[in-house]
Structure formats: structure tokens, C-alpha cells
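K.L.:
got a predicted structure plus its sequence, pasted below:
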Amino acid sequence: MTTTQRHLQERIEARIRDNLVGLVDSKQWNIYRGRFVNAVEAHARELVGVPCLTTNAGTSAIELALRAHGIGPGDDVVIPSSTFVATVQAVLLTGARPVLCDVDDATYNPEPEHVAAALTPASRAVLFVHTFGNPSGAARVAAFCAGRDLILLEDAAQAFGGRIGGRPVGTLGSGAAFSFNSSKPMSCGDGGMFATGDLEVHRRAKAIRHAGLREVPDGRFLAHEIGGKSLMTEFQAAVLEPQMDLFDELSRVRTGAAMSLREALPEVSPHARLQRVDDDAVSAWQRVAITLDTPARAEETLARHPWLERFYAAALVDEPVVARHAVFTDDVAHRCRDLWGRLIGVTLWPFQDFGDVVAKALEAKGSHV
């Protein structure tokens, strides 16, 4: 671990301990007007640039984004075939139907032509996933959606802090979902956030997030929407708040590790190719990924370098719930399985010793399969 990362981690961990001890001692665990929840939402608004609502998980934030836009039974939502199953689950939880589209082989993100090929008469929204923190292609898909009167929502679970064309991830469409799960750039074990610049959507989402409640003129809160309980707790927020406050420093450390890995990873095999990041894109570097030319070559590389990993247990189309409920063509299924089979790399876990994984990658340079 570099001196810079160690000092930063020590500062954050000390603040987390102070926050949690103080919170336990205070007995002020109110999830409705929590000090730490409010602080996290304020920090996030400064970083993202639009109002933010914390949630108990990233999946809940995606579902909240969909529900706040009135998406439900009878609607189709286009989703890239390169994502984790939770994106599909969020759509299914609303009663809408997920329709999978193909993705670019180099960025792992959809382009407008991929979205266009997946549209149906019932299509109302597109969920753009910033795969591994990479926003490449998002602006092009946003322009396509605007021209087709489609709602663009961002699954930015892996991409807090990413930028495209100078704009923060989370501001390209009508709403965005972030995750603070254990594998994300910032983590409080689990947690999420919904962001939107549309004040009416924000108002609806805030109600749906907490039993459908809205304040009425006499000061009472009455249920105006069908809503559940997907609030972030004060304990989650107490862990997240120091990370949010020091996010710029965390991001610089993460980016430095990612750049070192991007120099070293192509050397593990002459057939390795880095995930492409567009010139106008800034990745959040949740993961550093490569593809091999064949699934068999990927298996050989994983066997030779066990510190590398596959990111998901199965190709998305082979998840049983997706096979039963999502819509996709045979060609999309074939391409999905092929990319999953060739895609490997490194997750930059929060609080991980980035120097350790960079050292492993540097040791592997030249040991070609």
C-alpha cells in the first residue's frame, strides 16, 4: 500500500469509528431526519450536480428511478446484456419487461444502433449501464433517446465520479442510480442513491422511497403514492460520509492504481485487449478489465493468474430469472455468452491494498500464455 493510500485510509477509518461510536452513544438513529444521511445527500449533490436521495441498496435506487417515472406493467425497458442480474431484477420488480440489447465489444456498453435493434412498440425507457465505471457511449445513447422520446435512466451503480463530455455521470438522462455495495468505489456494506434534476420526479421518488408520504399544508405526512421503505440508515451513512467528504482524494488514488493496472494487464497475454474508454470519458474505475480473443484463452489466463477474476457467475442470459422473463434474440444471447466467456480482470475493492494487486500484475508482465 502506498503511503498516500495508507494515510487516506487511516483518516477515513478513524472518522468512521468516531461517527459510529458517537451515533451509538447519541441514540439518535432517526432515519427520517438523520444527520449522516443528510450529510451524505448534501455531499453527493455537490459532486453529482443534481438532488440526491439515499436508499438502502443500488437495486432499490434503480427500481425507484423506474417507479418515479411511472414505468410498470405493459412497459418495456431496454437493458444492455453485459450487466449484473440486479439491473434486470429492478425492472421485473416494477412489473415492466426487460429487453436485452447487444453492446460494443470494446467498451462493453451499448451504442445507439444496439438500442434501436432492441426497441419494441412498448419500449418506454433505456437503462444505460456504465460498465465497470466506464461511461463511454452514454452521450450518444442519450441523444438517441431524446430523438425517440425515450426515457433515459442511468444504472451508474459502478460509476460514481465518472464523467462524459465534461458532465458528471448521473446527469445525462432523467435519473440515475448509484450503489455503495461492498465492491463499489465507495462502500458502506450496502446502500444506494437516486439522483435526478427533474424536481417532480424527485418529489415522487422521495414519496415512493418512504411509504408514499408527502407533507400536506397542516404539517402531517400522508400517503399519496404506492411506496415502500427503501431508506438508507444512519449507520450506513455514518460509514459513507467520510468517504463522500474525501471522495476526490479517494478517486485520485483509485485512478492511479487503475492506470498502473492498465499498463500491466495487457502483458498477461498477447491476446489481451483493454476495455476501451472514449477520449471524452473519465471512468470511475470500479474494475479494470480485459478481453481475450477466445473463452478458452481466458480460462488459460485465469488458471495462470488466479488473482484475476470473472466478474459475474454466469452470462446474463443464462441467469434463470432472465431466461424466463426477459426478451432477447438468439444473436444477443450468443454475443452475451461470448463476451462473458472472454472478459476477465481486477475489481478495485474499497479499502483494498491497491499496491498489492498492482504488484501482482507487474510480476505477471511478460509471462504470456
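P.N.:
Perfect, thanks for sending it.
K.L.:
C-alpha only now, for contacts and for neighbours.
P.N.:
Noted.
K.L.:
so what's the residue count around D331?
P.N.:
When neighbours are counted by other Cα atoms under 10 Å, D331 registers 11.
K.L.:
my error: substitute P73 in the last question.
P.N.:
13.
K.L.:
OK, contacts around it?
P.N.:
Listed by Cα atoms under 8 Å, 6 or more residues apart in numbering, the contact set of P73 reads T94, G95, A96, R97.
K.L.:
make it 7 Å
P.N.:
By Cα atoms under 7 Å, 6 or more residues apart in numbering, the residues touching P73 are G95, A96.
K.L.:
same question, S60
P.N.:
Going by Cα under 7 Å, 6+ apart, S60 touches S230.
K.L.:
can you give the distance of the helix or strand containing it from its chain's centre?
P.N.:
Applying DSSP states H and E as the criterion places S60 in helix 58-68. Here helix 58-68 is found 12 Å from its chain centre; the criterion is Cα atoms, centre = their mean, to the nearest Å.
K.L.:
could you do stretch 76-93 as well?
P.N.:
On the basis of Cα atoms, centre = their mean, stretch 76-93 sits 12 Å off its chain's mean C-alpha point.
K.L.:
let me see the ranges of the strands in the stretch 51-200 of the chain.
P.N.:
For the stretch 51-200 of the chain, the strands defined by DSSP state E, counting those that start in this stretch occupy 52-55, 76-80, 97-101, 123-129, 151-155, 163-164, 167-168, 175-179, 192-195.
K.L.:
tell me the most buried of those strands?
P.N.:
strand 175-179 (a mean of 31; mean count of other Cα atoms under 10 Å).
K.L.:
list the buried residues in the longest helix seen in the chain.
P.N.:
The longest helix of the chain (DSSP state H) is helix 3-26. Using 16 or more other Cα atoms under 10 Å as the test for burial, helix 3-26 gives Q5, L8, Q9, I12, E13, R15, I16, N19, L20, L23.
K.L.:
for that helix, packing partners?
P.N.:
Packing contacts for helix 3-26, counted by 3 or more Cα pairs under 7 Å, 6 or more residues apart in numbering; DSSP states H and E, involve helix 234-245.
K.L.:
next structured bit after the helix it packs on?
P.N.:
Next along the chain after helix 234-245, taking DSSP H and E as the criterion, comes helix 247-264.
K.L.:
off-centre distance for the helix or strand immediately after the longest helix of the chain in the chain?
P.N.:
Going down the chain from helix 3-26, the next helix or strand is helix 35-48, by DSSP H and E. Centre-to-centre, helix 35-48 and its host chain are 18 Å apart (Cα atoms, centre = their mean).
K.L.:
try it against this one:
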Amino acid sequence: MSKDFIPAARPIIGDEERAAVDAVLVSGMLAQGSEVAAFEQEFSQVLLDGRHAVAVNSGTSGLHLGLLAAGIGPGDEVIVPSFTFAATANSVALTGATPVFADIEPEHYCLDPEAVAAAVTPRTKAIMPVHLYGHPANMDALGALAAEKSLLLFEDAAQAHGASLGGRRVGTFGEFAMFSLYPTKNMTSGEGGMVSTGSDEVARRLKLLRNQGMERQYENELVGFNARMTNLHAAIGRVQLGKVGGWTEQRRANAAFLDANLAGVGTPQVADGAVHVYHQYTVRIGAGERDRFAAALKDEYNIGSGVYYPIPNHRLPSFNIAADLPVTEAAAAEVLSLPVHPSLDAEDLDRIATAVNALAKAGA
């Protein structure tokens, strides 16, 4: 096998990011400071239409602190999808509240509003959809349901930087939203998260919670955490923020090529009015064939792929909750994410399409 391996994901770190980090190192101001403040302001303007942006040390911290800042705690229930990374439900459990798992829509892998409505109980305090793979959840229907039931609405936008629905950016619908800045996301700060909110009070509480409960040193107002982002990470994030728009257009162009050239697999569907930013390009493979297909893609064609996510959260040992989620179970058995990252070239895309079509035709 002579052709280079095509990975499922590839962080892009260049000279500008290295220079930005070096400038922080030279300054000697490494902890949270002016770089973080600038990153927050720029993220707000570029991706959030001016909403508050609060930087933290990870996406999970962002979810956890966002929930706490919004008043979620013991005795509350928060409805979440089971078909996502465990951090979504973990963050609810870490507040002392209970994650309640609801099923997803088969076309877009995001929370099904009808399933959410059926999961509401007197203890339900909030709904937290995930904009999975970079496709926005059905925020219109979920927002209407939240208003009808007097519930809070949050957003796990970990994978959805720049996605939108009906011309409105994700991260601007809920009481708070969280964007991950992990290395494999559409943009990165090396590690970190950004929390958005339209509430001055929630923003203030977020800033207290990330910094040991302090606004002024040694004047602790509440019990908090050390969840600060460093100037080093913010410096990387600021450079990446200037590039993410172009990278997103390349992801969308790569996805359009795959849409037009793949056969024999179920390609991603996009809702009317939605802008999908393709953190993942996820296809469906027939039940029982997915794992063999992924292995053959690597072994025969030197192409990576990923399964996001093979075990629904409700079946993880950490939760182990009985739930009837047939659409979630089917997705977990059939999804496969193909490379779509912006560093792919035309030859890479041709190789991916040729390999997938050959395997689909042969039945993997």
C-alpha cells in the first residue's frame, strides 16, 4: 500500500499559531489575561453576533459551569440526547441533576422534539440539544416546547462553530451554549471551551465559577473552580478564529463533492434553512456491515474513519439507564464518519469516493 494514510481528522497548526504562542511566552504573562479577554471579544463578534463569550479550559467545563450558572442542581432533570459524546450527560450529572435521555431524529441525529415532549416530567428544568456533527438541532420546535412548558433551553454546540438555522447562529438560541476548542474540532485553542450567553447575570456567574468564585482576588463570592483558559491557549484560538470561516467553506465544499460522488451508502441530510458545518461527514452503512466496512477502508485503501458514537450514553456503565431509544440504537450501529477536514485535496477526495463506492458495491 503506497499511498499516504488519510486520517479521519487532522488539526491544522501553522507558523502563525506558533508565533502567537511564542509571543505569549516572551511576555511572561501565561495565565488568563489580555489574550483571553481579546479572544472572548473576537469570538463574540465573529461567531455569536455580539453575545457574551466566556473562555474556559475545556468544553466539558463549559457545559458544567454553564449549567451551574443557569441554576441547574440536585432535584432537576435536563433532557439530553443519548447519541452524543458522554460529556453532555456527564456535565448534567456533575451538577447533581439527572440527565434524561430522549431519542433523536433519524435524518440529522439531533434531539427529536416529539421525543423530548414525551420525556418532560414535573422535575424537568431544561432541554439541552446537541448540534451533532455540525448540523443544528431543531431549535424552533425545541424553543417552542421550552416556552410552552416553562423550561430553560441550552445548547451543546461543541461541534458547530458557525452553523446556523434560519439565518440565526447556533450559540444564540439558548440561555447558554458551549463550543469546544479541542484539537479535532473545526477550530482549536489546543484545549479549551467557549461559553456564550445573552444574560449579563449568567455571564457574571460563569466568570466567577471559572475563577474560584472570585471577581476580585481573595474576595470569593461563591464556591468555584479553576477552569480558566491560559493566554497560551487563547493566543492559538485567536489565530484559528481568523481561519475558521475559510476552513468551514472548504469542509462544505468537500462534503458537496462526497454528496455528489458517493453511492451505496446513506449520505448526510441537511434540514431546510440549516447551514451544516460538517465537523463530521457521517454516512450510514447497513446493519452489521459498518465495522467490516471501516476495517476494509483502512486495510485496503489506507483511509481512516470514525464511529461517533458506538455506545449510546444511556448504555454506558457510568449511567446504565433503561431507555427505549430505537432511532439512537440504529444510528449507533450504522454510522461511520469519513474524512471531510479542510486539508484534504482533490486526489484525497477522489480516493475516498472510489474506496467507499467499491466497498459498498462489494458489500464490504
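P.N.:
On my side now, so go ahead. Remember, it's a predicted structure, so these values are computed and weren't measured experimentally.
K.L.:
the helix holding S60 of structure 1 vs structure 2, average distance?
P.N.:
Superposed on structure 2, helix 58-68 of structure 1 shows a mean distance to its aligned partners of 0.6 Å (mean Cα distance after the TM-score superposition for structure 1).
K.L.:
okay, the angle between that helix and strand 151-155?
P.N.:
170 degrees (axes from the mean of the first three to the mean of the last three Cα atoms, to 10 degrees).
K.L.:
can you tell me which residue is spatially central in structure 1?
P.N.:
With distances taken as Cα atoms, centre = their mean, A157 lies nearest the centre of structure 1, 1.4 Å away.
K.L.:
verify the stated contact: that residue with A176.
P.N.:
No: judged on Cα atoms under 7 Å, A157 of structure 1 makes no contact with A176 at a distance of 8.7 Å.
K.L.:
may I ask which helix or strand encompasses the aligned residue in structure 2 for K360 of structure 1?
P.N.:
Residue mapping for K360 of structure 1 onto structure 2 gives R351, with TM-score structural alignment as the criterion. Using DSSP H and E, R351 of structure 2 falls within helix 346-362.
K.L.:
and that helix, what's buried?
P.N.:
Neighbour-count burial for helix 346-362 of structure 2 flags D348, L349, R351, I352, A353, T354, A355, V356, N357, A358, L359, A360 (criterion: 16+ other Cα under 10 Å).
K.L.:
state the distance from A263 of structure 2 to A295 of structure 2.
P.N.:
Noted for A263 of structure 2: a distance of 19 Å to A295 of structure 2, by Cα to Cα, to the nearest Å.
K.L.:
please apply the same query to T248 of structure 2.
P.N.:
Going from T248 of structure 2 to A295 of structure 2 by Cα to Cα gives 28 Å.
K.L.:
go on, Y309 of structure 2?
P.N.:
16 Å.
K.L.:
what about these two, which has more around it?
P.N.:
Under the criterion of other Cα under 10 Å, the comparison of Y309 of structure 2 against A295 puts Y309 first, with 20 against 16.
K.L.:
tell me the spacing between A14 of structure 1 and V317 of structure 1.
P.N.:
43 Å.
K.L.:
let me know the helix or strand that A296 of structure 1 is in.
P.N.:
helix 295-304.
K.L.:
for that helix, the distance to its chain's centre please.
P.N.:
Counting by Cα atoms, centre = their mean, helix 295-304 of structure 1 comes out at 27 Å from the chain centroid.
K.L.:
which residues sit in contact with the residue opposite F225 of structure 2 in structure 1 once aligned?
P.N.:
Counting by TM-score structural alignment, F225 of structure 2 lines up with G228 in structure 1. Taking Cα under 7 Å, 6+ apart as the contact definition, G228 of structure 1 lies against I208, R209, H210, A211, G212.
K.L.:
what about the closest residue to the first one other than its chain neighbours, how many residues nearby?
P.N.:
The shortest distance from I208 of structure 1 to any residue other than its chain neighbours is 4.0 Å, reached at G227 (Cα to Cα, 6 or more residues apart in numbering). Neighbour count of G227 of structure 1, defined by other Cα under 10 Å: 19.
K.L.:
ok, G227 of structure 1 touching K206?
P.N.:
No: the pair G227 of structure 1 / K206 is not scored as a contact, 9.4 Å apart, by Cα under 7 Å.
K.L.:
just tell me what A39 of structure 1 corresponds to in structure 2.
P.N.:
Per TM-score structural alignment, A39 of structure 1 is aligned with A38.
K.L.:
correction: G197 of structure 1
P.N.:
Per TM-score structural alignment, G197 of structure 1 is aligned with G198.
K.L.:
got a list of what that match touches?
P.N.:
R51, H52, E175.
K.L.:
ok, D104 of structure 1 next?
P.N.:
P110, E111.
K.L.:
for R51 of structure 2, see how far away the aligned residue in structure 2 for it is.
P.N.:
Using TM-score structural alignment, the equivalent of D104 of structure 1 in structure 2 is E105. Remark: distance between E105 of structure 2 and R51 of structure 2 (Cα to Cα) = 29 Å.
K.L.:
again, but for P11 of structure 2
P.N.:
From P11 of structure 2 to R51 of structure 2 the distance is 27 Å (Cα to Cα).
K.L.:
next SSE after the helix holding A296 of structure 1?
P.N.:
Downstream of helix 295-304 of structure 1, the next assigned helix or strand under DSSP H and E is helix 320-325.
K.L.:
for the helix or strand immediately after that next one in the chain, list every residue counted as buried.
P.N.:
Later in the chain than helix 320-325 of structure 1, the nearest helix or strand by DSSP H and E is helix 330-342. Of all the residues in helix 330-342 of structure 1, those buried under the rule 16+ other Cα under 10 Å are V332, A333, R335, C336, R337, D338, L339, W340, G341, R342.
K.L.:
kindly report the same for stretch 85-99 of structure 1.
P.N.:
85, 87-99.
K.L.:
same check on stretch 183-196 of structure 1?
P.N.:
In stretch 183-196 of structure 1, counting by 16+ other Cα under 10 Å, buried: 183-188, 190-196.
K.L.:
M232 of structure 1 touches T55, doesn't it?
P.N.:
Yes: with contact defined as Cα under 7 Å, M232 of structure 1 reaches T55; the gap is 4.6 Å.
K.L.:
shared neighbours of these two, anything?
P.N.:
G191.
K.L.:
and which of the buried residues of stretch 183-196 of structure 1 is nearest R148 of structure 1?
P.N.:
Nearest to R148 of structure 1 among the buried residues of stretch 183-196 of structure 1, counting by Cα to Cα, is T196 at 20.3 Å.
K.L.:
once you drop chain neighbours, what's closest to the closest one?
P.N.:
G175 (4.4 Å).
K.L.:
one more: G306 of structure 2?
P.N.:
S337 (5.1 Å).
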